[in-house]
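Q: Have a look at this prediction, sequence included:
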Amino acid sequence: MHACIRYLPLILATLVLTACGGGGGGGGGSSTTTTATATSSSSSSTASTCSNTEQLNFVRNHVDNDYLFYKDAPQTTAASYAGQPADFFLDLTSRAQPAKDRFSFVITAAEAAAMFQSGSATGVGIDTRRDSAQSLRVALVQPGSPAALGGLKRGDRITAINGSSVSSNLSSAQINALYYGKVGDKVSLAYVRQSDGASISVTLTAASFSSDPLPLASILPAGSAQIGYMAFHEFTKPSENKLASAISDLAKAGVSDLVVDMRYNGGGYLAIAGELGYMIAGSLSRDANAADGYKTFQYLVHNDKRTSRNYDFHFTPYKLLGSYDTGLNVALPSLNLKRVYVLTSSSTCSASEAVINGLRGIDVEVITIGGKTCGKPYGMYETDNCGNAYFALAFKGLNAKGFGDYEAGLAANCTVADDFSHELGNSSEAMLAAALTHRSTGSCPTTSVAFALQSSGSVSDAIVQDDVPLRGLGSSIMR
């Protein structure tokens, strides 16, 4: 920890302020680190300031001043609370009003840095979804993870975890074993292989590995046209360079349409969302009357104590996070598209939704294929104190037309179920095939079905709730 306070919106995030020696941007109280959905501050901690009493006071002060819904938070005092700081925070935010706040969460500062800054994860590297028959299917396997090394692939059907059969609801023990393992923890899985129906048993050992935010970028030929496709899973810092490289390659290939697959993208830095918006829209995001020459991507609205933090974040033609690190503005490529296809599901959240909403705010046609998104028009600042990273909802994001009321999610233009019989990027996979059909006919495919796939029980709900980059994952969220 150091005394420089940084503001980095993550999850609906953007580089808003950089300041040393103060809270910045209307900040105040005892806020320490803030990175994640919109801000980041850090300060040194000593034994005296990290007593349980001091930490409880910090949490109470943080919620009272920075939480978007502070008026609805319980009035429990720090002095009367008998539990730990992390529990106090949750009891004042998401646990207190789950109908309004499904997202505020707390993890360790080390976990937050690994997740958002370096893109690393701990666990077996698997993410699952329920299919229309409520079977537990492998949705994603991180390259190089224990699950990948153990042979699991998308579409495999998990039938047992540590000898216990998988039913419609996973037990707490199954959830912890499959998703939240620490390095060295073992989990035994029985599964039916998608490719040939064989029954397989394997024991995986949880490990640390680097997740890949953009494992696939390809070009799909369509007659004389070239269609770009990107499987994009998280707006973490490593994604910035990968996105720029992928878009550059697609631009050189002369793609006329783009499909961005964000069905499993739980969010990340708004800064990178603004960059992706620019890389898609290019010249359409320009505004000669704006001081920086670009239109509004998101207008960030804070609570009535933090109006000085309200911020008009524009489409961004250079690497924000990269320039923050190096001091150099590195120009981004762009496709200058008037239309883009986005594949969505209930796990398409936060920064992913901001891309859709932000582009629609400047009249780029965004056609969504799949299912309704998670419904998070909010952002947060990572605020670190004594080893914990607190993520409280801190602002609401509006597009250039002033729209941001999608708490119930953004509906899909074409409702199509996830297709576990094909790998992502395969032109026969149902969602991608529907996008290609819509591109050629202007209509949703007649075979579209009701989006029956739901997130895998309480684990997936927690992932969406926490709005962390979706990795499957075993990252120790919400232990």
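A: Thanks, I have it. Numbers count the residues shown, from 1 in each chain.
Q: Every contact and neighbour count from this point should use C-alpha atoms.
A: Fine.
Q: What are the buried residues along stretch 15-24?
A: 15-18, 22-24 (16 or more other C-alpha atoms under 10 Å).
Q: farthest-separated two in the residues you listed?
A: Leu15 and Gly22 (16.5 Å; C-alpha to C-alpha).
Q: Which of the buried residues of stretch 15-24 sits closest to Ala351?
A: Comparing the buried residues of stretch 15-24 against Ala351 with C-alpha to C-alpha picks out Leu15 as the nearest, at 13.7 Å.
Q: what about versus this one:
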Amino acid sequence: MKKTLTAGLFLSLFLILSCSKSDDFSIPDTVDPDPDAGVDVQDFMWKAMNFWYFWQADVENLSDAKFPNTKEGSVAYTQFLASESDPGKFFDEKLLFSEDRFSFFSDDYVELTQSLAGISKSNGLMFGLARQAQNNSELYGYVQYIVPNSNATTKNIKRGDLFTGVNGTTLTDQNYISLLFGESDTYTLNMASIADGNVEPNGIDIQLTKEVGLREDPIFLNEVIEIQNDKIGYLVYTGFTNEYDEELNNVFTRFKASGINELVLDLRYNPGGSVNTAVLLSSMIYGTNTKDVFLKALYNDKYQKILDDNDTELRQFFAEKTGKGTAINSLNFKKVYILTTSGTASASELVINGLKPYMDVIQIGETTRGKNEFSVTMVDDRGNNYIYNAERVSKINKNNKWAIQPLLGRNENAEGFSDFTDGLVPNEPLQEDLANLGVLGDLNEPYLAKAIELITGSSAKGIQKTELPIETLTSSKMFTPLKDNMYVTDPPIIW
């Protein structure tokens, strides 16, 4: 019988299980480079990827046999590391599997780890970008929502507003990164309006400034909607940030006390985050039976063999307490309505996929992004197997601030399903409408109106033919350090 590795919520994903003869787990020794070669960053990246990367066996440069632990191997290894002086290019071009869309690097682990806690340098404007027309290089931006207490809240700009330029330059697929996400903290948006079905400049300019330390509470909106004989809980949730788990539980306490009988979970602008928070949210919706499997984690061949040799199966169950030990207030529902777009990714998809074996998940909107792998933050701390730990910051190589966020594994649900690289397809297809984006929480906002229609059986005013469907190219969240990653803070370690 396989041992099952269950979850300790404070440790995020899995408990540490003692099941081997060694006193301490550590990554096996590999070849070292010439210490005077100045390749510390590349050395850290290669060694972390060689052991942990999900596709390690598929990348020739990461092969265990490529650089033998000999004098000759050390010379070859040093030459390989030095072949690219830019660590970012080294990571992207020499270490990644061709099908990997999501692993990334950061040249500042402090910035990256702060982003996991919802802290960033931002003006608070969350927007999507789309093409002006088919095969057209020009882009327009549309405001999805604005983070409270941000610079953008002090300006005359709101959800649904449009822009076509920055600092007087028209946005294109060639310049939007430098204009919107470049080094300048202040920029001026050239606003626009819809004219004859096109997005055209309207002469209005709005200046925004990115500020250090903006905290985004992912609980953007939570309301109880009473309509006909139903009490509907509506939650707009924008990121799986474990620092706000207690507040999330409080929302469900209020939902439960209000006697809601339906739940609409709005994940349209949620690109993911903490796996543990996804487990907690799912438990708040479905239930706290700790014998019900929420997910099973699969790792690369190298690490999976270690697990198999120790007769260990890695499973995560629904939870009954938060990381701080607070009892979860579960709705114990058998149905949930979830709103999605192409920006719905990773931990958001994990919730949908993890709940499906146990309840009726009605997905409304667009096909999700299709990110079913999870990652972990890694830094140059060999003593902790390169895994970032806030309590070990003093142990990180002081000459190396780089971090990597590689994909470690893939999550299956209780039925063994994980094959959604093309995204999760909605039961009720619906695209956001540039001509009628609506106000979040308004009963006539098209997505919420559709959910209410399905719940009550009565048509709502907000549902009408989509005039100008939005085909989002990318969004502002894809240019935060976290991007659309689903992460664990502690991968399972076999001692």
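A: Here it is on my side, so go on. Being a predicted model, the structure only gives us computed values, none of them experimental.
Q: returning to what we had before: among the buried residues of stretch 15-24 of the first structure, find me the one that's closest to Leu321 of the first structure.
A: Closest approach to Leu321 of the first structure among these (C-alpha to C-alpha): Leu15, at 7.4 Å.
Q: was I right about the closest one contacting Ser40?
A: No. Using C-alpha atoms under 8 Å, Leu15 of the first structure makes no contact with Ser40, being 9.3 Å away.
Q: list the residues that contact both of the two?
A: Residues touching both Leu15 of the first structure and Ser40 by C-alpha atoms under 8 Å, 6 or more residues apart in numbering: 7-9.
Q: Asp419 of the first structure: which of those residues is nearest?
A: Using C-alpha to C-alpha, these come closest to Asp419 of the first structure at Pro9, 33.4 Å.
Q: I'd say that closest one and Ile272 touch.
A: No. The criterion here is C-alpha under 8 Å, and Pro9 of the first structure misses it with Ile272 at 9.8 Å.
Q: out of these two, which sits in the busier spot?
A: Neighbours per residue, other C-alpha atoms under 10 Å: of Pro9 of the first structure and Ile272, the larger number sits with Ile272, 35 against 28.
Q: Quick check: which element contains the aligned residue in the second structure for that one?
A: Under the alignment by TM-score structural alignment, Ile272 of the first structure pairs with Thr277 in the second structure. Thr277 of the second structure belongs to helix 275-285 when assigned by DSSP states H and E.
Q: following that helix, which helix or strand comes up?
A: strand 293-299.
Q: Now that next one on the first structure. Mean distance?
A: Taken over the aligned residues, the distance from strand 293-299 of the second structure to the first structure averages 0.6 Å (mean C-alpha distance after the TM-score superposition for the first structure).
Q: Which part of the first structure matches that strand?
A: Using TM-score structural alignment, strand 293-299 of the second structure lines up with residues 296-302 of the first structure.
Q: contacts for that stretch?
A: By C-alpha under 8 Å, 6+ apart, stretch 296-302 of the first structure touches 68, 274, 277, 307, 309-315, 354, 358-359, 361, 394-400, 402.
Q: For the stretch 151-300 of the first structure, just list every one of the helices.
A: 172-179, 239-252, 270-281 (DSSP state H, counting those that start in this stretch).
Q: quick one: the last one to the second structure mean distance?
A: Between helix 270-281 of the first structure and its aligned stretch in the second structure, the superposed structures give an average distance of 0.4 Å (mean C-alpha distance after the TM-score superposition for the first structure).
Q: If we go by neighbour counts, what in that helix is buried?
A: Residues 270-281 are the ones in helix 270-281 of the first structure that count as buried (16+ other C-alpha under 10 Å).
Q: circling back: so which of the helices of the stretch 151-300 of the first structure is nearest Lys153 of the first structure?
A: Nearest of the helices of the stretch 151-300 of the first structure to Lys153 of the first structure, taken as C-alpha to C-alpha: helix 172-179 at 15.1 Å.
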